[in-house]
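Chemist: coordinates only, no sequence provided:
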């Protein structure tokens, strides 16, 4: 591969790395590194370093599918910085950017490596918490709220701010193939409740109850091989169900 045939100047500038020497020993590995770097850059928010909305949407779609198949609990949190416009109007947009960076770092310290934290847009953040039972979810959300409330943010010499957040959360529907839009909308309704009832608080929708029976779960998600015992069990269940004996 002759790197002189590739226009890499803009890509290298985005990645803040120097152009390679034309006689480098492994040009293919270098180009692959550039591609990987650009992919990573496309999924990151440049201000906070968190995942961006594009990556969040991908994760949320995957989590909806996983919960529908496994029945495990999963929680979505929407987080909004209270009165953020006042910060920008009073102290300027550079101060607002600093608030966003510090809040993002504080949020990262509150979640697990398996969770996905992203900047949703403006002063709003989202967290997807897989395998999250209701009691754990409430504890995590409250820990996040307290952490931001207790964080002091220096935006200029001698100028320190304290901000609060409002949190809305909703659990994914178990055993049901819902949509990311409906899940996000349910969490957003809870965020609106938190905002309208005073801010600096959290509102979590109770986990929806699953009305799918064990037999129905087996029919939906059992092995699909006729040689497997699960297939025989499902056929038996189906036969009993047709005779009204379930």
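Modeler: Cool, got the structure. Keep in mind it's a predicted model, so treat the numbers as computed, not measured.

Chemist: CA atoms for contacts and neighbours, from now on please.
Modeler: Fine.

Chemist: for this structure, just list every one of the strands.
Modeler: Here the chain has its strands, by DSSP state E, at 74-81, 116-121, 124-130, 153-156, 159-161, 165-171, 202-204.

Chemist: deepest-packed of these, please.
Modeler: Compared across the strands of the chain, strand 165-171 shows the largest average neighbour count, a mean of 28 (mean count of other CA atoms under 10 Å).

Chemist: that one to strand 124-130, inter-axis angle?
Modeler: Counting by axes from the mean of the first three to the mean of the last three CA atoms, to 10 degrees, strand 165-171 lies at 40 degrees to strand 124-130.

Chemist: got the angle between strand 165-171 and strand 74-81?
Modeler: Here strand 165-171 runs at an angle of 160 degrees relative to strand 74-81 (the same axes, to 10 degrees).

Chemist: what's in contact with strand 165-171?
Modeler: Outside strand 165-171, the residues within contact range by CA atoms under 8 Å, 6 or more residues apart in numbering are 73-82, 141, 145, 148-149, 183-184, 186-195, 199-208.

Chemist: below is an additional structure, to be compared with the one above:
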């Protein structure tokens, strides 16, 4: 039986949609309107899909969605050889914020940072809350020459951000940033790419926090002189030129 034939016989009254509607309402989604049965069910499905792809506190992509974005980008880099940068960001001393001002203040910091980061990245970039106080950005078509500047712009913007955690209190936060490029023409994995970026994040924290560390891709540029040296030994001999330059000597007398 085809999918269309199956859905024609769906009785919405037999579906347990109360929990789905409750989840949508709790997330601030008004839920599906009062259209026909198909529109109503499609609205519920779309709302649940959106919930499953985003972090409920910040509204950013969640870890599952970000992993899918990493997979797509690794595939593109492996096929095209283009560049892609992964940035991992961590709020410095976030535990102290929670311990001093409470978890409500910590949530306010996470939300403020998410809003700021969203204004720092391009529409083509994928920004996610990676877990706890850690965020991540995958940046397609980001050349190595601009990587540090892009990350430093984020760091400086966050450092200049006043976060109001209560009607009478504003605090300042900083972030440590680590980054790594996907290897062009290489079929890598999301785990390996994330691990390399994480290592740079740890290096930024070890360097005193509130700084940027990026693992740049290896420089594979070959100069003209190097090309000449490399390929001169493999050029096929020009037999015509050799014959012209070295004609047969006359036979000597017996």
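Modeler: Noted; the coordinates are in hand. Worth saying up front: this structure is predicted, and the values here are computed from it rather than measured.

Chemist: TM-score of the superposed pair?
Modeler: Scored against TM-score structural alignment, normalised by the length of the first structure, the superposed chains reach a TM-score of 0.82; 212 aligned residues with a CA RMSD of 1.9 Å.

Chemist: for the strands of the first structure, give me JSON lines that also has distance to residue 57 of the first structure.
Modeler: Putting the strands of the first structure into JSON lines (distance: least, CA to CA, whole Å) gives the following:
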{"stretch": "strand 74-81", "distance to residue 57 of the first structure": "12"}
{"stretch": "strand 116-121", "distance to residue 57 of the first structure": "10"}
{"stretch": "strand 124-130", "distance to residue 57 of the first structure": "10"}
{"stretch": "strand 153-156", "distance to residue 57 of the first structure": "30"}
{"stretch": "strand 159-161", "distance to residue 57 of the first structure": "32"}
{"stretch": "strand 165-171", "distance to residue 57 of the first structure": "16"}
{"stretch": "strand 202-204", "distance to residue 57 of the first structure": "21"}
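
Chemist: out of those, the one nearest residue 35 of the first structure is which?
Modeler: Closest approach to residue 35 of the first structure among those is made by strand 116-121 (22.2 Å; CA to CA).

Chemist: can you pull the contacts of the residue mapped onto residue 203 of the first structure from the second structure?
Modeler: Counting by TM-score structural alignment, residue 203 of the first structure lines up with residue 213 in the second structure. When contacts are counted by CA under 8 Å, 6+ apart, residue 213 of the second structure touches 177-179, 200-201, 203-204.

Chemist: re earlier: to residue 36 of the first structure, which of the strands of the first structure lies closest?
Modeler: The nearest among the strands of the first structure, by CA to CA, is strand 116-121 at 19.8 Å.

Chemist: what's that closest one aligned against in the second structure?
Modeler: Using TM-score structural alignment, strand 116-121 of the first structure lines up with residues 126-131 of the second structure.

Chemist: surely residue 237 of the first structure is in contact with residue 215?
Modeler: Yes - with contact defined as CA atoms under 8 Å, residue 237 of the first structure reaches residue 215; the gap is 6.8 Å.

Chemist: now stretch 214-226 of the second structure: buried residues?
Modeler: Under the neighbour-count criterion of 16 or more other CA atoms under 10 Å, stretch 214-226 of the second structure has 214-216 buried.

Chemist: now tell me what touches it from outside.
Modeler: 144, 147-148, 178-183, 196-197, 200.

Chemist: next, format these as CSV and append distance to residue 231 of the second structure.
Modeler: Shown next, in CSV, are the contacts of stretch 214-226 of the second structure (distance: CA to CA, whole Å):
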residue, distance to residue 231 of the second structure
144, 28
147, 33
148, 35
178, 39
179, 36
180, 32
181, 30
182, 29
183, 26
196, 35
197, 36
200, 37
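
Chemist: quick one: the most centrally placed residue in the second structure and residue 203 of the second structure, what's the gap?
Modeler: With distances taken as CA atoms, centre = their mean, the residue of the second structure nearest its centroid is residue 138 (1.5 Å). For residue 138 of the second structure, the distance to residue 203 of the second structure (CA to CA, to the nearest Å) stands at 19 Å.

Chemist: now residue 215 of the second structure
Modeler: Applying CA to CA to residue 215 of the second structure and residue 203 of the second structure gives a distance of 10 Å.

Chemist: wait, which of the contacts of stretch 214-226 of the second structure is closest to residue 241 of the second structure?
Modeler: residue 183 (43.7 Å).
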